[in-house]
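*Asks:* next come a sequence and a model predicted from it.
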Amino acid sequence: MSAGKILIVEDEPKIAQLLVDYLERDDFTVSVLHEGTDAVETVKSEVPDFVILDLMLPGKDGLSICREVRQFSNTPILMLTAKVDEIDRLIGLEIGADDYVCKPFSPREIVARVRTILRRVQQVPAPQTDDIVHYREVTLQIDKYECTVSEQRIELTPVEFRLLHGLMERPGRVFSRDQLMDICYADERVVSDRTIDTHIKNLRKKIEPSADRVLVHSIYGVGYKID
């Protein structure tokens, strides 16, 4: 039985094949594209459980692909990049990438991250009541990973969904960035405070235009709350 379908979009054949070997060894079904031109259509047609996406690709770059995929899918995306600059990482997070790995990398690390992210996505968070969490205009259907604001469907990435769910479980409580990182990243990876700030910014852009008022508030020097 397959552990899941993985789409790899990577223009370096040796790197792609190395990932294929390790992922198939772990019982994943893997398909590969060596350029970005058809990546978005392939995600639509194949509906993979996970996408491993190189940043620099011929035909269409990884950021553009990620941005387009996020218009219709919350499929987890792990981006591969040779760029280590924080700005590049934040740009990726802003358009919905779930995680980054910088080249060179260990293929075992990639498999571990894929499994960790899939496990988080597939786990149903503890429900508040009947798998529905509601606060003001916002409703989360936990079992479906669906968010509505004023009855309008809002597409959230898995990280954004977990972040909003954590805030909504305790309205008025101020969460530190460290606490929000624990909510978003159950594998206790090291991420920067700026990463949480970026997720919060993206979350506000998505949910607050449909709400009657500001929902997520920043508390200077402390963290964030929903109120």
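*Replies:* Thanks, I have it. Residues are numbered from 1 along each chain as shown.
*Asks:* please count neighbours and contacts with C-alpha atoms only from this point.
*Replies:* Noted.
*Asks:* that's a strand at residue 51, yeah?
*Replies:* Yes: using DSSP: H, G, I helix; E, B strand; the rest coil, the secondary structure at residue 51 is a strand.
*Asks:* now do the contacts for it.
*Replies:* Contact partners of residue 51, counting by C-alpha atoms under 8 Å, 6 or more residues apart in numbering, are 6-9, 75-78.
*Asks:* go again using 10 Å as the cut-off
*Replies:* Counting by C-alpha atoms under 10 Å, 6 or more residues apart in numbering, residue 51 touches 5-9, 30-31, 39, 43, 66, 75-79, 97, 114.
*Asks:* ok, residue 114 - contacts?
*Replies:* Residues counted as contacts of residue 114 (C-alpha under 10 Å, 6+ apart) are 6, 23, 49-52, 76-78, 99, 108.
*Asks:* please compare the first structure with the one that follows:
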Amino acid sequence: MRLLLVEDDNHVAAALSAVLARHGFSVTHARSGEEALRALVPDSDGYDVVLLDLGLPDQDGYEVCGKIRKRTSTPVIMVTARSDVRSRIHGLNLGADDYVVKPYDTGELLARIHAVSRRTHHEDGPAGDSALLLGPVRIELPTRQVSVDGKVVQLTRKEFDLLALLAQRPGVVFRREQIISEVWRTSWEGTGRTLEVHVASLRAKLRMPALIETVRGVGYRLVAPAA
């Protein structure tokens, strides 16, 4: 996932970029509003999310948010120390998708990033793109139903969320931290064992042990089976 981090403090940006990289993000750092706007050139490959700090040296962060929204539909998460309701409402009215107040929990920030990205990709997808087809596996996103060769497989909520996450990008390796952040909404390392149990359960229930591949030391990826 590509993320544009707009932050004028190099120390803060370096620390946050390192955390984001560990969770599978490719981070581009912009140190000013103008630099951020140059990075968001229309018709470029673009970014999945913009993380926008409001305390910028050249322009007001709210003004930058408004300009971003005029040129791209990329989701914007505002990051600021301003916690009053009026400031939040103003940011949302300018087109921000979410608003995070400093100091924030890293796990919460990661969850919000994944949430706005997921909502945007769902809204931008084709109207008929409500199911993921992976060989004999069919994943119905609206009804949260999974079937193999036409037979419905009963999954728990977390099992479905895990499978749907991997299935949206077959062949792409998802880091363990990224999966835990999105599916369990936490950065707690103790969840790692829970992830392993859910992967094992999915393999057993779907009767396709090779469907989810373990990438040692990194995470998991879904290997799309032949039709």
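*Replies:* Yes, it's here. Note that the structure is a prediction, hence the values are computed from the model and not measured.
*Asks:* which stretches of structure 1 form strands?
*Replies:* Ranges of strands in structure 1, per DSSP state E, are 5-9, 29-33, 50-54, 77-81, 99-102, 132-135, 138-141, 146-149, 152-154, 175-176, 216-219, 223-226.
*Asks:* okay, the ones you listed in JSON lines with distance to residue 184 of structure 1 next?
*Replies:* What follows is the strands of structure 1, written out as JSON lines (distance: least, C-alpha to C-alpha, whole Å):
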{"stretch": "strand 5-9", "distance to residue 184 of structure 1": "22"}
{"stretch": "strand 29-33", "distance to residue 184 of structure 1": "27"}
{"stretch": "strand 50-54", "distance to residue 184 of structure 1": "18"}
{"stretch": "strand 77-81", "distance to residue 184 of structure 1": "15"}
{"stretch": "strand 99-102", "distance to residue 184 of structure 1": "11"}
{"stretch": "strand 132-135", "distance to residue 184 of structure 1": "17"}
{"stretch": "strand 138-141", "distance to residue 184 of structure 1": "16"}
{"stretch": "strand 146-149", "distance to residue 184 of structure 1": "16"}
{"stretch": "strand 152-154", "distance to residue 184 of structure 1": "19"}
{"stretch": "strand 175-176", "distance to residue 184 of structure 1": "12"}
{"stretch": "strand 216-219", "distance to residue 184 of structure 1": "16"}
{"stretch": "strand 223-226", "distance to residue 184 of structure 1": "14"}
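*Asks:* so which of those strands is the most surrounded?
*Replies:* Looking across these with neighbours counted as mean count of other C-alpha atoms under 10 Å, the highest average goes to strand 50-54: a mean of 25.
*Asks:* with structure 2 superposed, average distance for that strand?
*Replies:* Superposed on structure 2, strand 50-54 of structure 1 shows a mean distance of 0.4 Å to its aligned residues (mean C-alpha distance after the TM-score superposition for structure 1).
*Asks:* quick one: that strand to strand 77-81, angle?
*Replies:* Angle between the axes of strand 50-54 of structure 1 and strand 77-81 is 20 degrees (criterion: axes from the mean of the first three to the mean of the last three C-alpha atoms, to 10 degrees).
*Asks:* can you give the distance of strand 50-54 of structure 1 from its chain's centre?
*Replies:* In terms of C-alpha atoms, centre = their mean, to the nearest Å, the centre of strand 50-54 of structure 1 is found 11 Å from the chain centre.
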